[in-house]
Every structure is written in structure tokens, then in C-alpha cells.
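Asks: Model the following, please.
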Amino acid sequence: MSLTRSLVDVTPLRISPLFRRLLIGRTVSVLGGFMTMVTVMFQVWDMTHSTAWTGAVGLAQALPLVVFGLFAGAWADRADRRRVYLTATVGQAACSLLLAVQGFTGHVPVAAVLLLVAAQSAFGALGGPAAGVFLPRLLPREQVAAALALQQVAGQSMMLLGPALAGVLLGWFGIGVCYLLDALSFGVAFYGAFGLPALPPEGEPSRAGMHGVLDGLRFLAGHRVVRGALLTDLAATVLSFPVSLFPLVNAERFGGDPRTLGLFLSALAVGGVAATGLSGALTRLARPGAVMLCASAAWGAALLLFGLSTSAWAGLALLVVAGAADATAVVSRTTLVQTRTPDALLGRVTAAEQIVGQAGPSLGNVRGGLLAGWTSGATALVTGGVLCVLAVAGVAATTPELRAPGTPRAPGAPATEPGGG
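Replies: Got it, this is the predicted structure:
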């Protein structure tokens, strides 16, 4: 196999000017988001010196997504998704501007900062389901996986760059400038989506309120492939998410060296960037279900071995493998969701995927922390890895459709890009 075919497939960038603009806007916005994440944590800690308050930042980010996500998905399935996304982007930018104002002026209660963070997260809960329909509507079916891989490698790269850049800018200019740059990044995201054609739902629009939400849940319960994809993600995150264990494992195995601890998360990101950068062969394979199952099992196995490792370098290498497996699983899972879901339901299903992606790691961190408190960090990692592999094997055994080749297009999804210029 040639190196060219192994590299991430850039065909979507060549054939779709609309996708190029979207990717640029999304990448800049993700960079701003990671900068704001670090800035908020820094500001809240500086204001309170309380881990309870810094923990509340995560709650402020997660709760709106969980509470409003499915309703936002139902709304996206009733309206022009382009307009919904643009509205959400303006709302997020406004929240960042208000954060910048309070950052420049100071003397704002910490609760007000968290309220703005929660409001921005609520707008994100609205925009995410709308954006979930963009790629299946703008690209041919066989290019959706490649486009998702391009988004993933850009996002992973920003995860490496964003926190480091935020640290430098915080030291030079303070919190107000970081928040202002995030607001400007949403402007780039707005520009990226502004040229899209109208994207109303194809097929019967969602019913209003709870009826539309329940219709989406009934689809999730009845569609074996999409349900299996989300269950696999839950198995990987709830049963084996490792981040809360890193400080304890670092203390138990590696002498509590802060340099080692800092490298743990970086190793996951490096693996993610490497895997998506070399994803060409997998995205051309057109077997996203099988790839997702193998990658999710590899994630669990790598974390199991990390729990057994006594060498810092071997441990970091295993985390690189885990990060690569996670990124591969994410691209494959999202490909399944976006190509197997009818367009009229895609907003709600994307919202459910977002909720799983947010809640799963949080629950996994709680599970790992509690089990490590009763046993040890290594035990929590090993048992989590074993349970993850077993759960993924169970999903594979009970959902043979996931192992089948091909990614049939969901009913109603067009095969060509509308409005491309």
C-alpha cells in the first residue's frame, strides 16, 4: 500500500468549496474553544482557589448539552439547519464577547462567569445537531468518512495547540484578550457556514416538542446499527475512560512527576492526530462498523496494558495507541450515524450522539475515580479495559449488521453537492 493512500484522504477539500470553508471555520472555532476552556479554568481558579468551583465549570458545560440537546435536535429537524447553525454561532460569539467584557473590567461574581459558560454551551447544543447534517448533504456518500477524518485531524491538532497558545496569551495579555479571540473565531465559523444553501429537512419535519424527541428516541431504539454505534461509544467511555485516574497512576507508578502527568493527555492527542493523518486506507475501506468495533476494542486493550505498565515510556506509547484508536472509532462511529440516519431525523440523532459523547467520559471519570478509591489506579484501569473489550465484543456479537461491509446512504440523502461553486 502506497504512502499516499495511507494519508488522510483530501478529496473532499478538492471537490467541495463549501466543505473547505466549513473546515476552515470549524478549525478556527475549535482553536478558540480550547483557548476559552483553559481561560475559564484559569479565571475561576484565580477567583476562588477552589476545586469545587473549577469542577463546576465542567458541570456548566455539560448540563445544557444534556438537558437541551434532544430538544435542540428536534428543532433542527423542523427548520433550515443552516439558519439554526448561524443563529447558534452568533449566540456563542455573544457569550464570548460578554466573557471578554467581564475579563477586561473584572469584579464579576464567579457565578456570572459560569452562567455565561452555560449559556454558550446551550447555544452549542443547538448548533451541533444542525451541523450534523452538513456533510451528508454536501458530499457524496463515499466521501463522508474522509471529510470526518479531516475534521478530526484538525480538531485533534487544535487540542494540542489551543491550550498551549492560551497559556502564552494569558501570560502576555490576560483573560480578556483570550475571550475576545474566541469571539472572533466564531466569526470565522459564521463565515464558513454563511455560503451554504438552505438545508431544510428532507422528508417529514419533526413534530413539535416532546413528540419530536420521542420520535427520535424510537428511531434510536429500533435502528440496530445506529444503536450499536452509540452503545459501543458508551462502552468505551463509561467503562474505561482514564483521565480522572492519571494523577493517581502517575503517583503510584511514576513517582508523581508532573512532567509525566502533563504528557499523558498530550500522548492521547498525538495518537489521535497520527491516526487521522494516516486514515486514508480506513476511510476508503467502506467498513465503518468493523473499523469502529476493532478500534474501540483496541482502546480498551491499550488502557488495560497501560494499567499494567511500570515504564513511563511504555505507558506513554500505549496512550498514543489509545488516542489513535479513539480517534479512529470516533470517525467510524460518526460515519455510521451520518450515513445510516434519514435526513429528517439526523438532527435528533446527532444530538443524542453529542450527549453520549459528553456524558460517557464524565461517567467514566466518576466510575474510575470511585473504583480507584476502593482499590488502586492500576486496578481501575485494568478492569475498565477488560470490561470495555468484553462490552464491545458483546455489541459485535449481537449486532452483526455492524460487521457488514458498505455504508448504505440513508433514505432521502442526495448523492451530489447542492450549490457547489
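Asks: going forward, measure contacts between C-alpha atoms and count neighbours the same way
Replies: Will do.
Asks: Find the centremost residue of this protein, please.
Replies: residue 357 (6.3 Å; CA atoms, centre = their mean).
Asks: Please name the nearest non-neighbouring residue to it.
Replies: Among residues not flanking residue 357 along the chain, residue 233 sits closest, at 7.5 Å (CA to CA, 6 or more residues apart in numbering).
Asks: can you count the residues close to the one you found?
Replies: 25 (other CA atoms under 10 Å).
Asks: ok, now how distant is residue 91 from residue 126?
Replies: Separation of residue 91 from residue 126 (CA to CA, to the nearest Å): 10 Å.
Asks: Comparing the two, which residue is more hemmed in?
Replies: Remark: of residue 91 and residue 126, residue 126 carries more neighbours, 30 against 21, as counted by other CA under 10 Å.
Asks: That one sits in which helix or strand?
Replies: Per DSSP states H and E: residue 126 is located in helix 110-131.
Asks: after that helix comes which helix or strand?
Replies: helix 134-138.
Asks: packing partners for that following helix?
Replies: helix 17-48, helix 144-173 (3 or more CA pairs under 8 Å, 6 or more residues apart in numbering; DSSP states H and E).
Asks: so who does the closest residue in space to residue 290 that isn't next to it in sequence touch?
Replies: Nearest non-adjacent residue to residue 290, counting by CA to CA, 6+ apart: residue 403, 4.7 Å away. Residue 403 makes contact with 287, 289, 290, 396 under the criterion CA atoms under 8 Å, 6 or more residues apart in numbering.
Asks: between the residues you listed, which is closest to residue 177?
Replies: Proximity of the contacts of residue 403 to residue 177, judged by CA to CA, is greatest for residue 289, which lies at 43.3 Å.
Asks: Count residues in the vicinity of the closest one, would you?
Replies: Residue 289 has 28 neighbours, counted by other CA under 10 Å.
Asks: Now show me the structure for the sequence below, then we'll compare the two:
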Amino acid sequence: MDTRPLGVPAYRRIWMGQAVTHVGVGVTVVAVGQQVFELTHSSFYVGLIGIANLVPLVVFGLWGGAVADAVDRRKLLIVGSLIAWTATLLILAQAALGLDNIWVIFGAVALNSTGFAITGPTRGAIIPRILDPELVPAANALNSLVYSLGAVLGPMVGAVALANGKFAAAYTVDALLFTASLYAALKLPPLPPLGEVTRPGARAVWDGLSFIVRSPVLLMSFVVDIIAMVFAMPRALFPELTAERFGGSMIALGWMTSAMAIGSVAGALFSGWVGRVKRQGVALSIVIAVWGLAVAAAGLAHELWLVVAFMAIGGVADVISSVWRQSILQLYAPDEMRGRLQGAFMVVVAGGPRLGELRAGAMATGIGLSGAWVGGGIACAVTVLIVGLSVTGFRNYRAR
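Replies: Just a heads-up that it's a prediction; the model follows:
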């Protein structure tokens, strides 16, 4: 792994803050789902947690990105962090007081998602301001590492907290760990906007989206990610596969759920070569095709270790794809547009997997588990190579 970005104090604090905070986020994800299920005994209500997250991410992701282009990004990051921390404290309070009201939980989840929708684009737009351009891909690989570690460690810590102290203990862990991210934001230098400042609002959001449409390289970086997630994301099929092939074992379900994150950690740890790849358009198309084929292979496997191994390979491909997509976005766009483009990026990253889960569930109902899983992976690989390599600007793009 290329660790040179950690030599920059401002980035190092952000990275360490995220490393600690994402473990807490993983704890709350597990605890909220389990608490809602215990209150309702309904997977439908557990599924509604995703909607409570998605709507603020779409609305405030786009708006927060526009604001990030018009104000001091340090101040906006602090505001968004305080909103997210307040939401975590509300979730903790409802558990400690024993309110047992799912609508309070949904409201707190939506507020937390609002804070994340503001901080996500802002933090992404800050990275190119505090690092030299050649360090940006390495920084994105380091960011992917902490996200993946959080996805692996957070649920484990959450399970221990729930077993020993119930929900209030789990939410307390998140509330305490979140202070690391807030501290990193407070220690940043002032980051006022550069270039032409556009008043945040619908017009600013529209200008950002129009810039993407007019830029084939940026547009295709979004399109190939949507192809990857909508065609090949199999997460909604994990419970059915567990029941059909592994006797409903929760151990099997746990391994499948963690497999991608395990692969992502491995991919990020050995990502030093990623920043040296210049033809990122071609490379991105190829690595997403690998993701699709790995998913298809996992759907054909009847041994748990093979399913986990192939999904981990998919996780490696996914984290490399994420690094290149984020780097293209950060370095191709002018600074005065980066916040808005990061907001659009967040909407795609958040919405794509949820659309993919809807696609997978609907196809499994219509044509069966294997057709939905394997067919989606193969369709992803074929489609991304055709689409990604057919656009001349994207095919010929070389990293700046």
C-alpha cells in the first residue's frame, strides 16, 4: 500500500478519524436492524431503514455538494459532523430511555443520513485541496481500507456489545468513537472556496449535473458503476442462498455478508500499484467485468468457502474500481465543481446497490435464484465492456 498521504498531517487526522468512526458506524448498523426487528418482528420494517437512509442521501447529498462549493469546507464538515453526532446521541437516548418506538428510530436514522450526506461530498472535495494530485489515488485507496475495515470490525464489535449490554451499550460505542472524526474536522485549516462561487440551490445542483453530462469521462465513470451495482449486486439473495444450499446456517450468512469487505481490505492493503495505472477508463471497465464474473462464479458455487472466495475476489475488484472512479472525479473536475460532483457521486454509490437489490429480488421471484445471481453477473461483465470501451473519450482517458 502507498502510505505517502499519511505523511500529510491534515489528511492523517482525517484518515485516523474515519478509521475509528467507521467501526462505530458498523456497530450502529447492526444494532438498529436488530432493534427494529425485535420491536416489529418484521423484515419489511427492517428494510424501511434503507429508505430512511436513502432519501436524505439523495436530497442532501446533492444539496450538500452544492454548499461545499460555496462555503468554507472545514466549517461545513464540522456542521455535518455535529448533525450526524446528534443523531447518534438521539438513537442512544431512545434506547437508554426504553422508548421502543420505531418511528423515533427512523427519524434519528434519517437525521444521521442527512449529516453523512453533507460530510461525504465535503470530505471528498477536501482531499485534492490538502494533497498533491499524484497522492490522490493512494489517499482514496487508504479511505477504502478504513471503510472496509469498519464493515468487517463494526458488526463484530456490535455483536459483542449487544450480547453484553443490549442496544444502549452498542450506541454508546458509536457515540464515543464518532468524536475522532469530529476532532479531525476541527483540526483542519480554513478551506474557503476557490474560483467562481455559485450560490447553492437548485441552479447550482443543475450546473453540477450538466457538467457531468457534458463530460464523457465523468459520465462514464458514473455509468459503469451503475452497471456494476444494478446488474450484479447479489446481497438481497444471500438469505435465499443460505436456506437453499447451506441449511439456513447463520454462520454461512455471516461469512457471505463479510466476504466482499474482506476482499476490499485485501485489495486496499495491496493497492500501491493502482496509482501508477494511467489508462484508467480501460482499466475501470476491465476491473468491473472481473467483479461481474466473480459474482457469477459465486452464484454457481455449492461450497461455502468457494462462495466466500469468489465474493472476496469481487470485493478486491470493487475497491480498485472505487479508487479509480473517485480519483477520476476528484482530479478531472475543477475545484469549484468538486463538491457538487462528489454529491452526485454519493447518490450513485448509495442508490446503485439498493436498485441492484431490488433487481436481484425481482428477478429471483421471476426466474429463480441462479438465474438472478449468475445471469446478473454475466450481464454486468458483458455490458460494461461493451459500453465502457465504446466511448472514445473514456477509452482513451489517461490520468492527469
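Asks: still on that earlier bit, so which of the contacts of residue 403 of structure 1 wins on neighbours?
Replies: Going by other CA under 10 Å, residue 289 tops these with 28 neighbours.
Asks: Need the three-state assignment for that one.
Replies: Three-state call for residue 289 of structure 1 (DSSP: H, G, I helix; E, B strand; the rest coil): helix.
Asks: got the contact list for it?
Replies: 229, 332, 333, 336, 401, 402, 403, 404, 405.
Asks: So what does it match up with in structure 2?
Replies: Using TM-score structural alignment, the partner of residue 289 of structure 1 in structure 2 is residue 281.
Asks: about what we covered before: redo the helices and strands packed on helix 134-138 of structure 1 as JSON lines? Include distance to residue 314 of structure 1.
Replies: Converted to JSON lines, these look like this (distance: least, CA to CA, whole Å):
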{"stretch": "helix 17-48", "distance to residue 314 of structure 1": "28"}
{"stretch": "helix 144-173", "distance to residue 314 of structure 1": "21"}
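Asks: Which among the ones you listed is found nearest to residue 59 of structure 1?
Replies: Using CA to CA, those put helix 17-48 closest to residue 59 of structure 1, at 12.2 Å.
Asks: In structure 2, what range does the following helix or strand past that closest one match?
Replies: Sequence-wise, the next helix or strand downstream of helix 17-48 of structure 1 (DSSP H and E) is helix 51-76. Per TM-score structural alignment, the counterpart of helix 51-76 of structure 1 in structure 2 is residues 43-68.
Asks: The matching stretch against structure 1, how far on average?
Replies: Its aligned residues in structure 1 lie a mean 1.3 Å from stretch 43-68 of structure 2 after superposition (mean CA distance after the TM-score superposition for structure 1).
Asks: Can you give me the buried ones in that stretch?
Replies: The neighbour-count check on stretch 43-68 of structure 2 (16 or more other CA atoms under 10 Å) flags 45-46, 49-58, 60-68 as buried.
Asks: hmm, back to that, turn the helices and strands packed on helix 134-138 of structure 1 into JSON lines, including mean neighbour count and distance to residue 391 of structure 1.
Replies: Listed next are these as JSON lines, based on neighbours: other CA atoms under 10 Å; distance: least, CA to CA, whole Å:
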{"stretch": "helix 17-48", "mean neighbour count": "21", "distance to residue 391 of structure 1": "32"}
{"stretch": "helix 144-173", "mean neighbour count": "20", "distance to residue 391 of structure 1": "25"}
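Asks: Helix, strand or coil: sort out residue 200 of structure 1 for me.
Replies: At residue 200 of structure 1, secondary structure determined by three-state DSSP is coil.
Asks: Now do the counterpart of it in structure 2: how many residues are near it, please.
Replies: Taking TM-score structural alignment, the alignment pairs residue 200 of structure 1 with residue 192 from structure 2. For residue 192 of structure 2, the count of nearby residues is 13 (other CA under 10 Å).
Asks: quick one, what contacts residue 192 of structure 2?
Replies: 71, 72, 73.
Asks: What's the match for residue 168 of structure 2 in structure 1?
Replies: By TM-score structural alignment, residue 168 of structure 2 lines up with residue 176.
Asks: go on, residue 376 of structure 2?
Replies: Using TM-score structural alignment, residue 376 of structure 2 lines up with residue 384 in structure 1.
Asks: Next: residue 230 of structure 2.
Replies: Checking TM-score structural alignment: residue 230 of structure 2 goes with residue 238.
Asks: contacting residues for that match?
Replies: By CA under 8 Å, 6+ apart, the contact list for residue 238 of structure 1 reads 360, 361, 362, 363, 364, 365, 367.
Asks: go on, residue 261 of structure 1?
Replies: By CA under 8 Å, 6+ apart, the contact set of residue 261 of structure 1 is 246, 247, 250.
Asks: just checking, what residue in structure 2 corresponds to the last one?
Replies: Going back to what we said before, that points to residue 250 of structure 1. Using TM-score structural alignment, residue 250 of structure 1 sits opposite residue 242 in structure 2.
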